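**Student:** No letters, just coordinates:
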């Protein structure tokens, strides 16, 4: 590694997340290391980089032919820049800096996005009701109400921007737990087996922590597919 210290947590964590989502081991190119170095030098928070990587892989997995892989971190470059712009806008407002037109547009975009998430949650609730997944219906109804309230708080300037993603992450976890609880034991066992198959031989080359994280990510994705859950994140 030439663009940064291999023991640097920023570089190491970005590399691990990219390789984890790729699902197969690979060595990052000097260009990829340089790109991580550019993000770090520009002050892009590590959490923004990780979210961008996940967004790109989520989108790629929805549309790419089976067997295709992303082979360079460069695929994530524009997403990192876009998320960092939104992150900076929200935190500038939080810090009390006078809002520029760009800041106002960012807040408006965030409120609009929360509205879209609320609509997706309501659509999922209709599906869960049809499938008689009662624990999930109840959780979706609560989250839909929370999102509606969040949107009003954002529009009224009553919610600290830094709390948005944290609250969405908690809602997302609640939905995944409710979705799992709504499935028969046999279906849960089948889901877990499918997640293990997706891990495949790559699991042998992972650390225990990375292997567990990847398994849980596969399980979450399969849960969303089965129950029609949206992924709740501001940076999507």
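**Tutor:** Looks like it arrived, so ask away. Just so you know, these numbers come straight off a predicted model, no measurement behind them.
**Student:** From now on I want contacts and neighbour counts done on CA atoms only, so please keep to that.
**Tutor:** OK.
**Student:** does residue 195 really touch residue 218, like I thought?
**Tutor:** Yes - using Cα atoms under 8 Å, residue 195 is in contact with residue 218, at 5.3 Å.
**Student:** residues of the helix ranked longest in the chain that come out buried?
**Tutor:** Secondary structure of the chain per DSSP state H: the longest helix is helix 101-130. The neighbour-count check on helix 101-130 (16 or more other Cα atoms under 10 Å) flags 103, 106-107, 110-111, 113-115, 117-122, 124-125, 127-128 as buried.
**Student:** Show me what secondary structure element comes after that helix.
**Tutor:** Using DSSP states H and E, the next helix or strand after helix 101-130 towards the C-terminus is helix 134-156.
**Student:** Give me the contact list for the next helix or strand after that following helix.
**Tutor:** Next along the chain after helix 134-156, taking DSSP H and E as the criterion, comes helix 162-181. Defining contact as Cα atoms under 8 Å, 6 or more residues apart in numbering, one finds that helix 162-181 is touched by 90-91, 94, 133, 135-136, 139-140, 143, 188, 220, 223-224, 227, 229, 231-234.
**Student:** could you redo the last one with a cut-off of 7 Å?
**Tutor:** Applying Cα atoms under 7 Å, 6 or more residues apart in numbering, the contact partners of helix 162-181 are 91, 135-136, 139-140, 143, 188, 220, 223, 227, 231-234.
**Student:** The structure to be compared is supplied as follows:
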């Protein structure tokens, strides 16, 4: 499966498993998918974990509640990822993939993000970094996964700057909202998983609050 199909594949697979094409993932779900992607969890492990979770749910004699969040699948996803890590065929390493995006689309995305960062005071240095990537885009285009990792690193820097501009009350409200959404699922996750999810969720809220662009190629429009 293509590296850049991660988000849509997970959403569509969860919808099929749930037998509800109209079901939309919540902000918490999207943060969880992003945390899996950033942690290097293979897409196949996520899809297998979703299937295993629903098989377990359907085997129950009493189904008091429908599966309404990807958080329900966390343990199964981690189990599948661990199993795959111990059984990686050598033929799967280094396999080349055709680019999923046209060169001009990548250029337009980076230019749009650079323009948005220049319009937001305090992010001029990151806009210059995007300009530098654009200057050598033909070379970067040959290694899109590495380019996306550079963009994700820039996002982390952008988030760190943005967080310093939040008031204590704003950050409190974001954390309270996160805690309310996470409460039913905390027992299904490890401390490391919770830390990663909390960071991803809060970063997403910070980007939305300050209307900052998402730089990763996963968010190309």
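**Tutor:** Received, thanks. All of these numbers come straight from a predicted model, not from anything done at the bench.
**Student:** coming back round to it: output the contacting helices and strands for the longest helix of the first structure.
**Tutor:** For helix 101-130 of the first structure, the elements it packs on are helix 77-94, helix 134-156, judged by 3 or more Cα pairs under 7 Å, 6 or more residues apart in numbering; DSSP states H and E.
**Student:** counterpart of stretch 200-214 of the second structure in the first structure, which residues?
**Tutor:** Mapping stretch 200-214 of the second structure onto the first structure (TM-score structural alignment) gives residues 217-231.
**Student:** Next, count neighbours for whichever residue in the first structure pairs up with residue 155 of the second structure.
**Tutor:** Matched by TM-score structural alignment, residue 155 of the second structure corresponds to residue 172 in the first structure. Per other Cα atoms under 10 Å, the neighbour tally for residue 172 of the first structure reads 19.
**Student:** Residue 35 of the second structure too?
**Tutor:** Using other Cα under 10 Å, residue 35 of the second structure has 21 neighbouring residues.
**Student:** what's near enough to touch it?
**Tutor:** Contacts for residue 35 of the second structure (Cα under 7 Å, 6+ apart) come out as 196, 197, 200.
**Student:** Quick check: which element contains it?
**Tutor:** Going by DSSP H and E, residue 35 of the second structure is part of helix 27-38.
**Student:** What residues of that helix count as buried?
**Tutor:** Buried-residue list, helix 27-38 of the second structure, by 16+ other Cα under 10 Å: 28, 29, 30, 31, 32, 33, 34, 35, 36, 37.
**Student:** can you tell me what part of the first structure that helix aligns to?
**Tutor:** The aligned range for helix 27-38 of the second structure is empty, by TM-score structural alignment.
**Student:** and after that helix, which helix or strand comes next?
**Tutor:** Next along from helix 27-38 of the second structure, by DSSP H and E: helix 43-58.
**Student:** Give me the distance from that following helix to the chain's centre.
**Tutor:** Relative to its parent chain, helix 43-58 of the second structure has a centroid offset of 18 Å by Cα atoms, centre = their mean, to the nearest Å.
**Student:** Residue 10 of the first structure touches residue 46, doesn't it?
**Tutor:** Yes - at 6.3 Å, residue 10 of the first structure counts as touching residue 46 under the criterion of Cα atoms under 7 Å.
**Student:** what's the closest non-adjacent residue to the residue most central in space within the second structure?
**Tutor:** Compute the mean C-alpha point of the second structure, and by Cα atoms, centre = their mean the closest residue is residue 34, 1.5 Å away. Spatial nearest neighbour of residue 34 of the second structure, excluding adjacent residues (Cα to Cα, 6 or more residues apart in numbering): residue 200 at 7.0 Å.
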